[in-house]
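Peer 1: coords please:
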Amino acid sequence: MAHPERPARLTSLLAELERSGLAADVDRIEAPPAPLERLLAVHDEGHVRAMRAAVERGARLLDQGDTAISTHSWRAALCAAGAGLEAAERILSGEWRNAFAAVRPPGHHAEHAQAMGFCLLNNVAVCARALREVHGIERVAIIDWDVHHGNGTQHAFEHDPSVFFLSLHQWPHYPGSGAADEHGSGEGEGTTRNLPLPAGSGDREWLAALEEGLREVESFAPEFILVSAGFDAHAADPLSGTCVTTAAYARMTEAVGALAQRCAQGRLLSMLEGGYDLAALASSAAAHLAALRGV
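Peer 2: Next up, the predicted model:
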């Protein structure tokens, strides 16, 4: 049986963008690899070097054993992180209004010194840290609607008052974090918001939770919005027990896009996380991109 996080995820997604005509209406670039110094703003240097060495020696699994790798995994991970950095620069320069980084491997489970949940590098965290440290953005919001809680992203910023992390996810579910009472600590108290949703929840519940969460994001007044865009809350996904539809992902995108227009000069970048039913992933990502084009 094929591993859920496999190359066909991207090839199916890109084929749907071609079939729908969306590919002809957007700029598309090949992502450059992220530089080491940007990775080390989020991840432990020894861990980064150990991951690279594991890939180069032909290891098949990392850390907890749920993250499969091949000889191409390190390059893919560098380019996944680099996609966010490149897209953010183009948005800030005014060249692009917004962007969707169709990347793999995903990133939001990756911790400071641990790969897990199919994630090697925390792509969205690397981007958020660069927005703060390189580009001088004072307040960044991260909205994560993957069905699995973004533990790595939460832990990267739970003490940081300059980054607001909002997560909608199935609860209880892998990785076990993301309870409603996890809301940051220290100076970051109140800038983490978890909205856990039960198995069986669908469009109505997810859209209502997003509306609730976006009110708090708007009060934070972010200058740039990042989305960890997992599409595995879809009813067809084999790794979830929720019932979100493709149409709901378009509505969720429209809601976040409207918020970006109100408080972040429209600056919005989404990065692909999960989504393991190929047809559901492809249709949902296409609906997401179509909605972004209309923002």
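
Peer 1: contacts and neighbour counts: CA atoms only from here.
Peer 2: Fine.

Peer 1: could you pull out the strands in the protein for me?
Peer 2: 61-62, 67-68, 98-101, 140-144, 163-170, 192-197, 224-229, 268-272 (DSSP state E).

Peer 1: relative to strand 224-229, how tilted is the longest one?
Peer 2: Counting by axes from the mean of the first three to the mean of the last three CA atoms, to 10 degrees, strand 163-170 lies at 20 degrees to strand 224-229.

Peer 1: list the helices and strands strand 163-170 packs on?
Peer 2: Packing contacts for strand 163-170, counted by 3 or more CA pairs under 8 Å, 6 or more residues apart in numbering; DSSP states H and E, involve strand 140-144, helix 151-157, strand 192-197, helix 203-220.

Peer 1: residues in contact with that strand?
Peer 2: For strand 163-170, contacts defined as CA atoms under 8 Å, 6 or more residues apart in numbering pick out 128, 139-150, 153-154, 157, 178, 191-199, 206, 209-210, 213, 217, 220, 233, 240-242.

Peer 1: residue boundaries of the helices in the stretch 1-150 of the chain?
Peer 2: Secondary structure of the stretch 1-150 of the chain, counting by DSSP state H, counting those that start in this stretch: helices at 8-20, 36-39, 45-56, 73-93, 123-133.

Peer 1: next, the buried residues of the fourth one.
Peer 2: Pointing back at helix 73-93 there. By neighbour count with 16 or more other CA atoms under 10 Å, helix 73-93 contains the buried residues 73-74, 76-89, 91-92.

Peer 1: give me the angle between it and strand 268-272.
Peer 2: Using the same axes, to 10 degrees: helix 73-93 against strand 268-272 is 170 degrees.

Peer 1: tell me how far helix 73-93 is from the chain's mean position?
Peer 2: Distance of helix 73-93 from its chain centroid, counting by CA atoms, centre = their mean, to the nearest Å, is 12 Å.

Peer 1: ok, the third one next?
Peer 2: Once both centres are worked out by CA atoms, centre = their mean, helix 45-56 turns out to sit 22 Å from its chain's centre.

Peer 1: now do the last one
Peer 2: Here the centre of mass of C-alpha atoms in helix 123-133, compared against the chain's by CA atoms, centre = their mean, lies 12 Å away.

Peer 1: if I pick T71, what's in contact with it?
Peer 2: Contacts for T71 (CA under 8 Å, 6+ apart) come out as V55, E56, G58.

Peer 1: rewinding a little: okay, the helices and strands packed on strand 163-170 in TSV with mean neighbour count and distance to A285 next?
Peer 2: Listed next are the helices and strands packed on strand 163-170 as TSV, based on neighbours: other CA atoms under 10 Å; distance: least, CA to CA, whole Å:
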stretch	mean neighbour count	distance to A285
strand 140-144	25	15
helix 151-157	23	21
strand 192-197	23	21
helix 203-220	16	16
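
Peer 1: let's see this one next, to set against the first:
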Amino acid sequence: MNFGGPMPRRSIQCLSELRTHCARWLEPLENLAMSILYFFHPACRLHETSPGHPENGARLDAINDQLIASGVDPWLMSREAPAVTREQLERVHATAYLDALENAAPAESICYLDPDTVIGPHSIEAARHAAGAVVAAVDAVMTGDPRRAFCAVRPPGHHATRTRAMGFCLYNNVAVGTAHALAEYGLERVVVVDFDVHHGNGTEDIFHDEARVFMASSFEKDLWVESSPQKAGDNMLWLEFAPGTQSAAYRERFEKELLPAVDAFRPQLLMISAGFDAHHDDEISHLYLTSEDYGWLTQKLTEIADPHCEGRLVSVLEGGYNLAALGRSVAAHLNALLD
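Peer 2: So this is what the prediction gives:
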């Protein structure tokens, strides 16, 4: 053994080889820690709406195209979503409602459930996989790595109440996933942050009296009367923004009011209803956020998830109807989840 002199050349070579082998072995683990689970299902593309309807399959295409163009795609671990079970749906929806929804699905063409909400031959299948994606995402982040997941699914869900489809939504996807986390993992504190430009009235309806869930919703005031919030309970926080609100004012209230309330709840799992329709290019609303704002608010939420939840976070697509803005905003959102 040589304790004082230079290391023999063969030892140096062996050490170099060891480092090379270790780097090759560690690289997949490093990539895993830096990746995001990306849940999808082809059926979600087949959910039909009427011509000109803002909620259509081209939304998913726009997201996929932008994720490739922005360089985010290689960091995504794609998973095809399973279908939700009836038991999982009945945790948040009434049995009679589920039966009526299935009976309403036409064999051909489309049927309007209300002036905004459409159901077609493939809609139930799409909705089952959309809700199933969130259940699978919860299972994944609760039991292993990566600890962050995004569900690129449609139809959206946050307007669906316990007994009613509305606002483009059939099943309340984020609520199904949240209820699954409570039932299967015994969690005592789950936060749902909804930053869609419309209030998540369906999620409010389902969890209004559930002390284990804290819901924080930021939205444009009086944008859509059907989603107007009720009086917030102790487990709910509303951030109403006046039409015309721009980035600086939005960020200030988000940081001073919403984030401290979420942090104080000390969530064991963070769920996001990720709507991107408050973007200044989205004609459905009158707020003026940018794609960079979505990256900023996402990073702020990860700073809460990391210490409280060990990073466990599931994000679920809701609104966003200007295709270019939607793609850029989702890319910014996922980039922030990676960071």
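
Peer 1: re earlier: can you redo the helices of the stretch 1-150 of structure 1 as a markdown table with distance to A99 of structure 1?
Peer 2: Output for these, formatted as a markdown table (distance: least, CA to CA, whole Å):
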| stretch | distance to A99 of structure 1 |
| --- | --- |
| helix 8-20 | 14 |
| helix 36-39 | 20 |
| helix 45-56 | 27 |
| helix 73-93 | 6 |
| helix 123-133 | 13 |
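
Peer 1: please identify which of those helices is closest to L269 of structure 1.
Peer 2: L269 of structure 1 lies closest, by CA to CA, to one member of those: helix 73-93, at 6.9 Å.

Peer 1: before we move on, the earlier item: can you redo the helices and strands packed on strand 163-170 of structure 1 as JSON lines with distance to L166 of structure 1?
Peer 2: Compiled in JSON lines, these are given as follows (distance: least, CA to CA, whole Å):
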{"stretch": "strand 140-144", "distance to L166 of structure 1": "5"}
{"stretch": "helix 151-157", "distance to L166 of structure 1": "9"}
{"stretch": "strand 192-197", "distance to L166 of structure 1": "5"}
{"stretch": "helix 203-220", "distance to L166 of structure 1": "7"}
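
Peer 1: out of those, which gets nearest to T67 of structure 1?
Peer 2: helix 151-157 (14.3 Å).

Peer 1: how about S16 of structure 2, what's its partner in structure 1?
Peer 2: Structural alignment leaves S16 of structure 2 without a partner in structure 1 (criterion: TM-score structural alignment).

Peer 1: so what's the residue count around S16 of structure 2?
Peer 2: 12 (other CA atoms under 10 Å).

Peer 1: equivalent analysis for Q261 of structure 1, please.
Peer 2: 13.

Peer 1: taking the centroid of structure 1, which residue is nearest it?
Peer 2: S228 (2.2 Å; CA atoms, centre = their mean).

Peer 1: who are the contact partners of it?
Peer 2: By CA under 8 Å, 6+ apart, the neighbours of S228 of structure 1 are H108, V124, I142, I143, D144, W145, D146, S270, M271, L272, E273.

Peer 1: between those, which sits nearest M116 of structure 1?
Peer 2: Nearest member of those to M116 of structure 1, counting by CA to CA, is H108, at 9.2 Å.

Peer 1: related to what we said a few turns ago, and the contacts of T71 of structure 1, which is closest to H135 of structure 1?
Peer 2: Of all these, H135 of structure 1 sits closest to V55, with 31.6 Å by CA to CA.

Peer 1: residue contacts, the counterpart of the closest one in structure 2?
Peer 2: If you follow V55 of structure 1 across to structure 2 using TM-score structural alignment, you land on A105. Contacts for A105 of structure 2 were tallied using CA under 8 Å, 6+ apart; they are C111, I119, G120, P121, S123, I124.

Peer 1: report the separation between the second one and Q88 of structure 2.
Peer 2: Separation of I119 of structure 2 from Q88 of structure 2 (CA to CA, to the nearest Å): 21 Å.

Peer 1: same check on the fourth one?
Peer 2: P121 of structure 2 sits 22 Å away from Q88 of structure 2 when distances are taken as CA to CA.

Peer 1: with E102 of structure 2 instead?
Peer 2: Plainly put, E102 of structure 2 is 16 Å away from Q88 of structure 2 if you go by CA to CA.

Peer 1: what residues are up against Y276 of structure 1?
Peer 2: Y276 of structure 1 neighbours (CA under 8 Å, 6+ apart): P4, E5, R9, D232, D237, P238, L239.

Peer 1: show me what the last one lines up with in structure 2.
Peer 2: The reference is to L239 of structure 1. Here L239 of structure 1 is matched to I284 in structure 2, going by TM-score structural alignment.

Peer 1: was I right to think that match contacts D277?
Peer 2: Yes - using CA atoms under 8 Å, I284 of structure 2 is in contact with D277, at 6.9 Å.

Peer 1: between those two, which has more neighbouring residues?
Peer 2: D277 (28 against 18).

Peer 1: does the more buried one touch S285 like I think?
Peer 2: Yes - taking CA under 8 Å as the definition, D277 of structure 2 is a contact partner of S285 at 6.8 Å.

Peer 1: tell me the angle of the lengthiest helix in structure 2 relative to strand 76-80?
Peer 2: Longest helix in structure 2 by number of residues (criterion: DSSP state H): helix 9-33. Put simply, helix 9-33 of structure 2 runs at 50 degrees to strand 76-80, going by the same axes, to 10 degrees.

Peer 1: which residue lines up with Q154 of structure 1 in structure 2?
Peer 2: Aligned partner of Q154 of structure 1 by TM-score structural alignment: E204.

Peer 1: ok, now D25 of structure 1?
Peer 2: Here D25 of structure 1 is matched to W75 in structure 2, going by TM-score structural alignment.
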